[in-house]
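# below are the sequence and a predicted model; questions follow.
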Amino acid sequence: MLGELLSKVLLLLFGYAMPAFECFKTVEARPNDAHMLRFWCQYWIIVAMVIAFESVISWMPMYGEMKLAFFVYLWYPKTKGSDVVYDTFLRPIVMQYEPNIEQRLLHLRGKSGQLLSFYVKNFADKGTAFFMDVLRYVVSDKAEGSNLEM
C-alpha cells in the first residue's frame, strides 16, 4: 500500500508536474523554439492517450510503476522517448484513421449540445430531489431521535 502511494506521488511529480512546468518554461521563455514545442506537444498527446486507455491496462501488476517509468522515458533528455513513441507508433496509427476519427468527432460535436442539456436537466432534477430528501430527513423527527440514541 505504501508502495502504491509512493508510486502515485512520484507519478504526479515526474509524470505531470515536472513536465507541465518544463512545457510552461518552453512556451514562456522560448516560444519560437518549434522543436521543443513539438516535443512537449508530443509528450502531452501520448500522456492523454495513455490516460484514455488506462482502464484497459491498469489491471496489470506494477502498472503505476511502469507508467511512471514510461512517462520519465518520454521526457528524459537522453532518451527523448516522446519523439520515438510519437513518430514510430502514434502518428502512423492516427494518420491512418484520421478521416474516420474526424468524422466521428464532428458528429459528437454536433450532438454535444443535446447531450449536455440532457445531463444538466437530469442532474438538476435528480439533484434537487435528492437534496430535498436529505433536507427532509435532517429536519425530521427520525433524524433527531437517531441523534439522541448516539
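It's in.
# can we go C-alpha only for contacts and neighbour counts from here?
Noted.
# how close does the residue nearest to the spatial centre of the chain sit to Lys67?
The residue lying closest to the centre of the chain (C-alpha atoms, centre = their mean) is Ile51, at 5.4 Å. In this view, Ile51 and Lys67 are 10 Å apart by C-alpha to C-alpha, to the nearest Å.
# same question for Arg38.
Arg38 is 22 Å from Lys67, where distance means C-alpha to C-alpha.
# another one to put next to it:
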Amino acid sequence: MDAIQAQLSSSLAQLKAKLDESPALQKLEEKTHVPKEYIFIGGAFVLTLAFLSGVGTGTLCSVIGFIFPAIKSFAAMESHASNEVTQWLVYWVVYSFFSVIEIFAETLLYWIPFYYRFKLGFLIWAMLPQTRGAKYLYDNFLKDLLKKSESKIDAALKDAKSTAGKGDNGNKKDE
C-alpha cells in the first residue's frame, strides 16, 4: 500500500511540475483554491466520460478540428516557417475536402456507430506533426484528383461568381 501511495505521489508531483508551465491553470488554481493537478485530472475524467458516452463528440471534433489547427496556422504564419505553413495549408485542404464529403454523406454517417470518435481520431492523425497524416492524404490521393479537376473547379467557381452577381437566383430583374 505504501508503494502505491509513493508511486501516486511521485506521479502527481511530475504532473504538477508539467502543469506549472501553464499560466491559465495557475490562475484557475488561484481562483478556485483547488490544486491544478486535480483540476487537470477532473477535466480529463469529464472529457473521457463525455467522449465514451458520445455526448458532445461532434462539438469536440469541431473544436479540435478548428481551434488547434487555427492556432498552429497563425503561429506558423507569424514565425514565417515555410514548412510549417505548408503543413497547415495541406491540413486545411484535406479538412475542407473531408468536410464537403461529410456534408453529402451525412445521412449515412448517422448510422455508423462511434462515427465522431473515428472522426476525432482521423483529425488528430491528420493534424499532428508527428504523423503528418494530412500530407500523406494530400500527396497520395488529393493532389492528383485536384490537379485533374482544376479546370472544372475553376469553371464552377467562375459560374458561381457570375450567378451570384446577378441576384434573384440568377435571373436579372427587369427595371
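Looks like it came in fine. Bear in mind the structure is a predicted one, so any value in this text is a computation, not a measurement.
# and the TM-score between these chains?
Once superposed, chain against chain, the TM-score is 0.68 (TM-score structural alignment, normalised by the length of structure 1); 114 aligned residues with a C-alpha RMSD of 1.7 Å.
# the more surrounded of Arg38 and Lys67 of structure 1?
Neighbours were counted for Arg38 of structure 1 and for Lys67 using other C-alpha atoms under 10 Å; Lys67 has more, 20 against 12.
# just give me the match in structure 2 for that one.
Using TM-score structural alignment, the partner of Lys67 of structure 1 in structure 2 is Lys119.
# residue in structure 2 paired with Ile93 of structure 1?
The equivalent of Ile93 of structure 1 in structure 2 is Leu145 (alignment by TM-score structural alignment).
# make that Tyr43 of structure 1, sorry
Tyr43 of structure 1 maps onto Tyr91 in structure 2, by TM-score structural alignment.
# I'd guessed its match sits against Met127; true?
Yes - counting by C-alpha atoms under 8 Å, Tyr91 of structure 2 does reach Met127; the two are 6.3 Å apart.
# which helix of structure 1 spans the most residues?
Ordering each helix of structure 1 by length in residues (DSSP state H) puts helix 91-139 first.
# mind checking how far that one is from the chain centre?
Its chain's C-alpha centre and that of helix 91-139 of structure 1 lie 16 Å apart, by C-alpha atoms, centre = their mean, to the nearest Å.
# do stretch 45-52 of structure 2 as well
That offset, for stretch 45-52 of structure 2, works out to 18 Å (C-alpha atoms, centre = their mean).
# related to what we said a few turns ago, and the longest helix of structure 1, what does it pack onto?
Packed against helix 91-139 of structure 1, as judged by 3 or more C-alpha pairs under 8 Å, 6 or more residues apart in numbering; DSSP states H and E, are no other helices or strands.
# what are the contacting residues of whichever helix or strand comes after it?
Downstream of helix 91-139 of structure 1, the next assigned helix or strand under DSSP states H and E is helix 141-149. With contacts defined as C-alpha atoms under 8 Å, 6 or more residues apart in numbering, helix 141-149 of structure 1 is touched by Tyr137, Val138.
# and Pro129 of structure 2, helix, strand or coil?
Of the three states, Pro129 of structure 2 takes coil under DSSP: H, G, I helix; E, B strand; the rest coil.
# trace it over to structure 1, please.
Mapped onto structure 1 by TM-score structural alignment, Pro129 of structure 2 lines up with Pro77.
# let me know the distance separating its match from Val84 of structure 1.
Counting by C-alpha to C-alpha, the gap from Pro77 of structure 1 to Val84 of structure 1 is 13 Å.
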